[in-house]
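J.: Pasting the sequence and the predicted model now:
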Amino acid sequence: MPTMLEVTDVSAGSVCCAPLVTEPLGQTDAEQLAVTLKALADPARLRLLSIVASSEGQEACVCDLIEPVGLSQPTVSHHLKVLTEAGFLSRSKRGTWAYYRLQPAALAGVTEFLAI
């Protein structure tokens, strides 16, 4: 014997879903956040960011970042470039060396989103 399904009349204006209580991410914000999160979605980048954040003044020379992550200098430089373009680090040149400084506001933005 077939089971009878109960039919709910939705034509009377009843709402099946709870209304939004805050504004969701717009397309542009979602795309920017995706780029930002993608920059963090790599173990080497997370380690580099952690090393810079743990360094005195939250700043480190590229020369001090190569050995701890065990990658070649060009690879480390690539990862640092991605983190800089995503806004997590700033870069300054001193002589032949590049120094990277943590940008806490970028981390705060990601933290704020994830706390929703």
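T.: Great, that's in hand. What you are looking at is a predicted structure, and each value in this text was computed from that prediction instead of being measured.

J.: okay, CA-based contacts and neighbour counts for the rest of this
T.: Will do.

J.: Could you tell me how far stretch 51-71 lies from the centre of the chain?
T.: Centroid separation between stretch 51-71 and its chain, computed with C-alpha atoms, centre = their mean, to the nearest Å, is 19 Å.

J.: Kindly report the same for stretch 71-91.
T.: With C-alpha atoms, centre = their mean as the basis, stretch 71-91 stands 14 Å off its chain's centre.

J.: Only the buried residues of that stretch, if you could.
T.: For stretch 71-91, a neighbour-count test (16 or more other C-alpha atoms under 10 Å) marks 76-77, 79-84, 86-91 as buried.

J.: Could you do stretch 32-47 as well?
T.: 33, 36, 39-40, 44-45.

J.: if we can go back for a sec, quick one: which two of the buried residues of stretch 71-91 are the most distant?
T.: By the measure C-alpha to C-alpha, Val76 and Gly87 form the most distant pair in the buried residues of stretch 71-91, at 16.6 Å.

J.: okay, pairing it with this:
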Amino acid sequence: MTQESAEVRAKSLKAIADPARLRLISMVAAYEDAEACVCDLQEPFGLSQTTVSHHFKVLVEAGILHREKRGTWAYFSLVPGALASVAPLLSSPTR
């Protein structure tokens, strides 16, 4: 694994290491068309809109979620293949 590859994967792992972010990823994936508005996810978490938005920002910066602004709301969807690069690290031994 190259240094650059390790840095990208570490950023992804750090982003998903938070329980709230793991739940957000799961909830976004479960929504119709695997897309959700921050306004739809604030209440289930019992967190403020700014806290939920912060978690989304971290996931977007890590390349796990895509953000699309529509009017006053932001909609989030999974970046295809984003979690595929870290999945092998979680399921197979390091050589």
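T.: Cool, the structure landed. Owing to the predicted nature of the structure, the values given are computational and were not obtained by experimental measurement.

J.: thinking again about what came up before, the buried residues of stretch 32-47 of structure 1 into CSV, with extra columns for distance to Ala115 of structure 1 and secondary structure?
T.: As requested, the buried residues of stretch 32-47 of structure 1 are arranged in CSV below (distance: C-alpha to C-alpha, whole Å; DSSP: H, G, I helix; E, B strand; the rest coil):
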residue, distance to Ala115 of structure 1, secondary structure
Leu33, 14, helix
Thr36, 16, helix
Ala39, 19, helix
Leu40, 17, helix
Ala44, 24, helix
Arg45, 22, helix
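
J.: which one of those residues sits closest to Gln27 of structure 1?
T.: Leu33 (9.9 Å).

J.: what does that closest one align to in structure 2?
T.: Using TM-score structural alignment, the equivalent of Leu33 of structure 1 in structure 2 is Arg9.

J.: And Gln103 of structure 1, by the same measure?
T.: Looks like Gln103 of structure 1 aligns to Val79 there (TM-score structural alignment).

J.: quick one on the thing from earlier: neighbours of the closest residue to the match of Leu33 of structure 1 other than its chain neighbours, how many?
T.: With C-alpha to C-alpha, 6 or more residues apart in numbering as the criterion, Arg9 of structure 2 has its nearest non-adjacent residue at 6.1 Å, and that residue is Val86. Other residues within reach of Val86 of structure 2, judged by other C-alpha atoms under 10 Å, total 15.

J.: Is Val86 of structure 2 in contact with Lys11, as I believe?
T.: No. Between Val86 of structure 2 and Lys11 there is no contact under C-alpha atoms under 8 Å: 10.1 Å.

J.: can you map out the strands along structure 1?
T.: 59-61, 89-94, 97-102 (DSSP state E).

J.: Out of these, which is closest to Leu71 of structure 1?
T.: That would be strand 59-61 among these, by C-alpha to C-alpha, at 15.2 Å.

J.: Have a look at how far, on average, the closest one is from structure 2.
T.: Its aligned residues in structure 2 lie a mean 0.4 Å from strand 59-61 of structure 1 after superposition (mean C-alpha distance after the TM-score superposition for structure 1).

J.: Relative to structure 2, which residues correspond to that strand?
T.: Counting by TM-score structural alignment, strand 59-61 of structure 1 falls onto residues 35-37 of structure 2.
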